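Peer 1: pasting the structure only:
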């Protein structure tokens, strides 16, 4: 800044300080244009206006030397359009904008004010009422600060011509602006919609304190507004608490109605084949928690036991998807416990203490729980973790909190912890197969796993099937499974903190056919989207592929079987130009081969090759879709 500019600013400040107290008060607290009734007040206003103009000139000179941001970094263009419609008193345009699915009354103008603040300062009662009914927040604060000529000009055009354009209006709420225009009706509407009468603007004034300066400048007493504000100041904390409680109860009721229409069991069954016991037990526990029938001092903890590939991890993912939806990236935390097999790995779990490597990075679990304390936490293959990690988890499961390496305590009583384990998988699988052969049924589905057994009716058509459920007996669990768990973890207090141990059984024949059909449908969708090839199959293909099930590898064995016996055929035919993009393939069973060694073969009803049907995409085993 040049010496001339500095001297100009100094002179301006000197003039400012020599003005009367009234002039200073007006500059700091009052609007720039208010009607006066006497000639004396008119002369005073003229003096104020000249002083204000000089101050504005100084502000222009100063702002031209700064390089600050001129507008909000994140701004929705809809905010500017809404404010413009309000200033132009175009109610029709405002309603049209409100019909937009993306409409929000709480968007900001690019220079920092809200539509409700514009409607208030424009003294437009119908628009104020309309915006409040649409959910406008009366407690949002103005972010305007005069950083440029452009900002000042836009302020006068898009907000108000009656306010000083070079004044700091940060932290002003709609209630402050309602006091400026002295409209008791608007003040009452804002207070009825929980406008905070105790909030302070950038000058440290509440709306009622700000009212005193307006009255001092205008000479008019607004007793009605003063009484409204005074009464609400004493009752606001109670009113706000009651309002929040009503909102909370309404939200709980809304969530309850949604759960009635969309039961958790249905959502889980849509993704998980079989495993009805674990699904219903898990859903029942979550339902107790959601409806307040749980111990709020402890998080829910589950242990999923069973063979690999029977849906343990997938069930945890499906639960997180149902509870967190679009926030799944934060709402689902998966930690592979095989990475914590050594004593020193504890530091990676909760974070390194001060002075050690990795202190600034934090722990893999604690940092994610800070972001989402009610996340679904999957601790995969927990039996592989070092005993010291399990010791940390004791506090986590018992008290619902964990202290990281920096000494910060993370509260996570609302989290849901799911541990998976392959312990006793062979015993569980062998017992399940034996029970299926014996068709043994147990009625206890809350603490055991279930699967489906298919039996023909003795007095009905042999083609009709009925579903019956099998479950592990309590004696088998107590005398076979639990001793294996105790032998491995060697601590009763750890297993005692688990709410429920759920057992996942190998799939039945009917469930295997369903898994196979789902896998074929998945590849049919890929064939269509990547290559425009229509893929169909006859029912016998499903039976042939289901025979490739390996009880030790679970559903993964079906996936590999489909890739080997189906996808390889189509990929080879596509590579040899036997079927082109836009063609059609049909899978059948080669009945000329022995029944035990049946294979699938490919029929090509349509070769395809129309370039117009060719979609863009990768190869058969590409990363897309």
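Peer 2: Okay, I see it. Quick caveat: nothing in here was measured; it's all calculated off a predicted structure. Residues are numbered from 1 along each chain as shown.

Peer 1: going forward, measure contacts between C-alpha atoms and count neighbours the same way
Peer 2: Fine.

Peer 1: now the strand or helix carrying residue 208: buried residues?
Peer 2: In the assignment (DSSP states H and E), residue 208 maps to helix 207-218. Going by neighbour count (16 or more other Cα atoms under 10 Å), the buried part of helix 207-218 is 207, 208, 209, 210, 211, 212, 213, 214, 215, 217, 218.

Peer 1: which residues touch the fifth one?
Peer 2: In this case it means residue 211. 179, 180, 226 (Cα atoms under 8 Å, 6 or more residues apart in numbering).

Peer 1: dump the residues you listed to TSV, plus neighbour count, distance to residue 353 and secondary structure.
Peer 2: Output for those, formatted as TSV (neighbours: other Cα atoms under 10 Å; distance: Cα to Cα, whole Å; DSSP: H, G, I helix; E, B strand; the rest coil):
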residue	neighbour count	distance to residue 353	secondary structure
179	26	54	helix
180	22	55	helix
226	18	56	helix
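
Peer 1: next up, the contacts around residue 546.
Peer 2: Counting by Cα under 8 Å, 6+ apart, residue 546 has contacts 509, 512, 513, 516, 558.

Peer 1: name the nearest of those relative to residue 279.
Peer 2: Nearest to residue 279 among these is residue 512, at 17.8 Å by Cα to Cα.

Peer 1: identify the residue nearest that closest one in space, chain neighbours excluded?
Peer 2: Spatial nearest neighbour of residue 512, excluding adjacent residues (Cα to Cα, 6 or more residues apart in numbering): residue 546 at 5.8 Å.

Peer 1: now do that neighbour against residue 307, distance only.
Peer 2: If you measure residue 546 against residue 307 using Cα to Cα, to the nearest Å, the figure is 18 Å.

Peer 1: same check, this time on residue 175
Peer 2: Distance of residue 175 to residue 307, given as Cα to Cα: 63 Å.

Peer 1: between those two, who's got more neighbours?
Peer 2: Shown here are residue 175 and residue 307; by other Cα atoms under 10 Å, residue 175 has more neighbours (29 against 25).

Peer 1: residue 305 in helix, strand or coil?
Peer 2: State at residue 305, reduced to three classes by DSSP: H, G, I helix; E, B strand; the rest coil: strand.

Peer 1: how much space separates it from residue 599?
Peer 2: Taken as Cα to Cα, the span from residue 305 to residue 599 is 34 Å.

Peer 1: take this one as well and set it beside the first:
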């Protein structure tokens, strides 16, 4: 279909060129009748026809293919980011922290550690036979570990879908290794290949997230050691898979309870932790609180967490990681910023429908109070926004109370979050 469209355009262009040449010859020879016919009849008709053909032709169809076109097509086929093929990424890497902070809130130290490790790798300081980067993320749930993995995929590989995630609670059995690299010859699923090896073979540039890595079968760590040490892995069919352009992120839940006990925040806004009303437990909580600044992690807590990590993982495994990064609990300001980020997504969605929406300070504070718990982190915030704001907005739309160009506001009435037209 596309080839036929281009062919018709080329045919019309040739006719138009020939008509213009004939017009020039007719004018030179003094054949005014033919010249008039060409000038006022044939040529305008061909020009109009050409405009119509070009208008209905798909915008992606071009008579000439540029370098940008080739780079984009190859990028789609291979998963290699366009910027890796077309121009230097030095400026982008130097500005890495600022770009990632737009999405990941409150983890300045973690973002800086990741950025420095990536720059070391890209500048050639790291062994080229190893993965692009390998990190162990430690910290309570809901503080931004997975979000940072998503931000890395989008920043480095220009695509949020360049994140491959494995829930390692599904790989606790000894036979689970075959799920990653493929079943042995003669077994069911041999021809399908492994979930890990096939995914990386098809898309060599991506972030690989191993969630709850401490639950994985010990045999799986032997596979990871091969990847971390040599940057490649042999699947069940004997084929080598290149992991040198991947980033490996491992997230255990080890030490999360210890770090939660060290959170210090204003309890009237962010309930920190439920403790039994006994003198001993209250003393433990108070002693930990004194060691930690707001939202930070004290050195004593870090040492305690690292002891747990060292007892869970083999030394040769930990030594092959580029960085072990501890995420701290979120502060009050972090929660407000996360609410702003989540609310901005809603604003962009409504802007497509030519609607605007704003959030009152009282509503923001109530969302922070009801949507954050240390044991769950910031994850409930999205649910609170959905239940309190999006559900109310949906009712307004269905009742035809909202039309294009309306302005909405989220406010609080009788300790309840509501939405109304301004």
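Peer 2: In hand now; what should we look at? Keep in mind the model is a prediction, meaning the values are calculated, not measured.

Peer 1: care to give me the TM-score?
Peer 2: Remark: TM-score between the superposed chains equals 0.71 [TM-score structural alignment, normalised by the length of structure 2]; 349 aligned residues with a Cα RMSD of 3.7 Å.

Peer 1: thinking again about what came up before, as JSON lines, the contacts of residue 546 of structure 1 with neighbour count and distance to residue 231 of structure 1 would be great.
Peer 2: Shown next, in JSON lines, are those (neighbours: other Cα atoms under 10 Å; distance: Cα to Cα, whole Å):
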{"residue": "509", "neighbour count": "16", "distance to residue 231 of structure 1": "72"}
{"residue": "512", "neighbour count": "24", "distance to residue 231 of structure 1": "70"}
{"residue": "513", "neighbour count": "21", "distance to residue 231 of structure 1": "70"}
{"residue": "516", "neighbour count": "25", "distance to residue 231 of structure 1": "69"}
{"residue": "558", "neighbour count": "23", "distance to residue 231 of structure 1": "71"}
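
Peer 1: what helix or strand does the nearest residue to residue 174 of structure 1 once chain neighbours are set aside sit in?
Peer 2: Using Cα to Cα, 6+ apart and skipping the chain neighbours, the partner closest in space to residue 174 of structure 1 is residue 117 (4.8 Å). Applying DSSP H and E as the criterion places residue 117 of structure 1 in helix 115-121.

Peer 1: read off where that helix ends up in structure 2.
Peer 2: With TM-score structural alignment applied, helix 115-121 of structure 1 matches no range in structure 2.

Peer 1: mind listing what's buried in whichever helix or strand comes after that helix?
Peer 2: Next helix or strand after helix 115-121 of structure 1 toward the C-terminus (DSSP H and E): helix 125-133. Neighbour counts over helix 125-133 of structure 1 (16+ other Cα under 10 Å) mark 127, 128, 129, 130, 131, 132 as buried.

Peer 1: okay if I get those residues as a markdown table plus distance to residue 489 of structure 1?
Peer 2: A markdown table is the format used below for those (distance: Cα to Cα, whole Å):
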| residue | distance to residue 489 of structure 1 |
| --- | --- |
| 127 | 66 |
| 128 | 64 |
| 129 | 64 |
| 130 | 63 |
| 131 | 60 |
| 132 | 59 |
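
Peer 1: closest one to residue 29 of structure 1 out of those residues, please.
Peer 2: residue 128 (23.5 Å).

Peer 1: could you verify my assumption that that closest one touches residue 119?
Peer 2: Yes - Residue 128 of structure 1 lies in contact with residue 119 (Cα atoms under 8 Å); the separation is 5.6 Å.

Peer 1: quick one: the helices in the stretch 1-150 of structure 2, in order.
Peer 2: Under the criterion DSSP state H, counting those that start in this stretch, the stretch 1-150 of structure 2 contains helices at 2-29, 32-37, 43-56, 67-78, 82-86, 90-94, 96-101, 108-122, 145-157.

Peer 1: ok, the stretch 201-350 of structure 2 next?
Peer 2: Using DSSP H, counting those that start in this stretch, the helices of the stretch 201-350 of structure 2 run over 218-230, 256-261, 279-291, 299-312, 315-318, 332-351.

Peer 1: and among these, the most buried is which?
Peer 2: Mean neighbours per residue, mean count of other Cα atoms under 10 Å, is largest over the helices of the stretch 201-350 of structure 2 for helix 256-261, with a mean of 19.

Peer 1: so what does it touch, helix or strand wise?
Peer 2: If you count contacts as 3 or more Cα pairs under 8 Å, 6 or more residues apart in numbering; DSSP states H and E, helix 256-261 of structure 2 packs onto helix 279-291, helix 299-312.

Peer 1: those: which one's closest to residue 3 of structure 2?
Peer 2: helix 299-312 (60.4 Å).

Peer 1: between that closest one and helix 279-291, how many degrees?
Peer 2: 110 degrees (axes from the mean of the first three to the mean of the last three Cα atoms, to 10 degrees).

Peer 1: any idea how far helix 299-312 of structure 2 is from the chain center?
Peer 2: 29 Å (Cα atoms, centre = their mean, to the nearest Å).

Peer 1: stretch 410-422 of structure 2 too?
Peer 2: Per Cα atoms, centre = their mean, the centroid offset for stretch 410-422 of structure 2 relative to its chain is 32 Å.

Peer 1: would you indicate which residues of that stretch are buried?
Peer 2: 410, 411, 412, 417, 418, 419.

Peer 1: give the aligned equivalent of the third one in structure 1.
Peer 2: Matched across to structure 1, residue 412 of structure 2 falls on residue 589, judged by TM-score structural alignment.

Peer 1: ok, that match - contacts?
Peer 2: 538, 540, 541, 544, 598, 599, 600, 601.

Peer 1: what's the answer for residue 230 of structure 2, then?
Peer 2: Residue 230 of structure 2 neighbours (Cα under 8 Å, 6+ apart): 129, 130.

Peer 1: structure 1: which residue goes with that one?
Peer 2: Aligning on TM-score structural alignment places residue 230 of structure 2 opposite residue 399 in structure 1.
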